[in-house]
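1. Below is the sequence, then the predicted model.
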Amino acid sequence: MPDMLQTIHHAAIICSDYPTSRAFYVETLGLAVIAEHYREARQSYKLDLALPGGGQIELFSFPDAPPRPSRPEAQGLRHLAFTVSDVAECKTALEAKGIAVEPIRVDEYTGRRFTFFADPDGLPLELYEG
């Protein structure tokens, strides 16, 4: 598939509590809102959020969406990783906002620092030093 895939455009996340997840991604993580729509027929919100590198997160709410197992290592999406310039600085900033962040580790293959935290639904999010 040469030249077919260029980059990741977006990651879609279904949340259990829209106001809580919206506040987390917009206020805590600081992502900019591109568009927000309430879809009456589905009783669902769709929030498009901009990532600084050009990618997006689509945040959805659906009534009675079933939980998705993430631990132990379930099949499917394992985690969503964000590149940051300084993992320790970002860890400190998240902890100052009351977010639990795992200890910083070093990738044994790349030598880069990384850590994990979770969104309000327990989706594992990674900070990876670029």
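-> Yep, that arrived. Residues are numbered from 1 along each chain as shown.

2. When you work out contacts or count neighbours from here on, use the C-alpha atoms and nothing else.
-> Will do.

3. Return the residues in contact with residue 65.
-> 14, 16 (Cα atoms under 8 Å, 6 or more residues apart in numbering).

4. which residue ranges form the strands in this protein?
-> Along the chain, the stretches classed as strands by DSSP state E are 10-15, 32-39, 44-50, 56-61, 80-84, 105-106, 113-118, 124-129.

5. what's the longest helix seen in the chain packed up against?
-> Secondary structure assigned by DSSP state H gives helix 87-96 as the longest helix of the chain. For helix 87-96, the packing partners by 3 or more Cα pairs under 8 Å, 6 or more residues apart in numbering; DSSP states H and E come out as strand 113-118, strand 124-129.

6. still on that earlier bit, got TSV for the strands of the chain, with distance to residue 72 and mean neighbour count too?
-> Output for the strands of the chain, formatted as TSV (distance: least, Cα to Cα, whole Å; neighbours: other Cα atoms under 10 Å):
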stretch	distance to residue 72	mean neighbour count
strand 10-15	19	17
strand 32-39	32	13
strand 44-50	29	19
strand 56-61	24	20
strand 80-84	16	14
strand 105-106	19	14
strand 113-118	15	20
strand 124-129	12	20
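
7. let's bring in a second model and compare:
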Amino acid sequence: MLNLKGIHHIAIIASDYEKSKSFYTEVLGFTIDREVNRAERQSFKLDLSLNGQYCIELFSFPEPPKRPSRPEATGLRHLAFQVENIEEAIEELVKKDVHPEPIRIDEFTGKKFTFFADPDDLPIELYEV
């Protein structure tokens, strides 16, 4: 048994580092813990936390290949974040010019959820808890 304790972080490679940095901090509200310029790799690494918990490593690399998103490809499908009130969360996103899909209802839990995309079209879900 591995005895895993939880997820430590999620790594994301951005095609436009500054645009994604702005999206994850100013739109989604992540806090910057550390930013490192890895000059030897022509790369930046941005450590982001949410509510005091380290969550995302945002990377830049020169000319990364596009990520297939639609049709759905093998691999990471989407990121999902919990919210208490999905309508309020959507209002905040729209104020920041992010327009989620219409709210859907999870057929198994009866909970509300919606999707939108980050600057590289990575699907992000909001799930009401």
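-> Structure received. Keep in mind that what you see is a predicted model, and the values were worked out from it rather than measured.

8. Need the TM-score between these chains.
-> Remark: TM-score between the superposed chains equals 0.96 [TM-score structural alignment, normalised by the length of structure 2]; 129 aligned residues with a Cα RMSD of 1.2 Å.

9. on that earlier part again, format the strands of structure 1 as JSON lines; extra columns: distance to residue 21 of structure 1.
-> Listed next are the strands of structure 1 as JSON lines, based on distance: least, Cα to Cα, whole Å:
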{"stretch": "strand 10-15", "distance to residue 21 of structure 1": "7"}
{"stretch": "strand 32-39", "distance to residue 21 of structure 1": "13"}
{"stretch": "strand 44-50", "distance to residue 21 of structure 1": "10"}
{"stretch": "strand 56-61", "distance to residue 21 of structure 1": "8"}
{"stretch": "strand 80-84", "distance to residue 21 of structure 1": "15"}
{"stretch": "strand 105-106", "distance to residue 21 of structure 1": "26"}
{"stretch": "strand 113-118", "distance to residue 21 of structure 1": "11"}
{"stretch": "strand 124-129", "distance to residue 21 of structure 1": "13"}
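
10. can you tell me which of these comes nearest to residue 97 of structure 1?
-> The closest of the strands of structure 1 to residue 97 of structure 1 is strand 113-118. By Cα to Cα, the value is 12.4 Å.

11. could you say what helices and strands the closest one packs with?
-> Here strand 113-118 of structure 1 touches helix 87-96, strand 105-106, strand 124-129, going by 3+ Cα pairs under 8 Å, 6+ apart.

12. again, only using 7 Å
-> strand 105-106, strand 124-129 (3 or more Cα pairs under 7 Å, 6 or more residues apart in numbering; DSSP states H and E).

13. can I get the ones you listed in JSON lines with distance to residue 11 of structure 1?
-> As requested, these are exported to JSON lines (distance: least, Cα to Cα, whole Å):
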{"stretch": "strand 105-106", "distance to residue 11 of structure 1": "25"}
{"stretch": "strand 124-129", "distance to residue 11 of structure 1": "12"}
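
14. right, and the ones you listed - which one's nearest residue 39 of structure 1?
-> strand 124-129 (27.1 Å).

15. quick one on the thing from earlier: can the helices and strands packed on helix 87-96 of structure 1 go into a markdown table with extra columns for distance to residue 51 of structure 1?
-> Formatted as a markdown table, these follow (distance: least, Cα to Cα, whole Å):
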| stretch | distance to residue 51 of structure 1 |
| --- | --- |
| strand 113-118 | 17 |
| strand 124-129 | 13 |
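
16. out of those, which comes closest to residue 7 of structure 1?
-> Of those, nearest to residue 7 of structure 1 by Cα to Cα is strand 124-129, at 17.5 Å.
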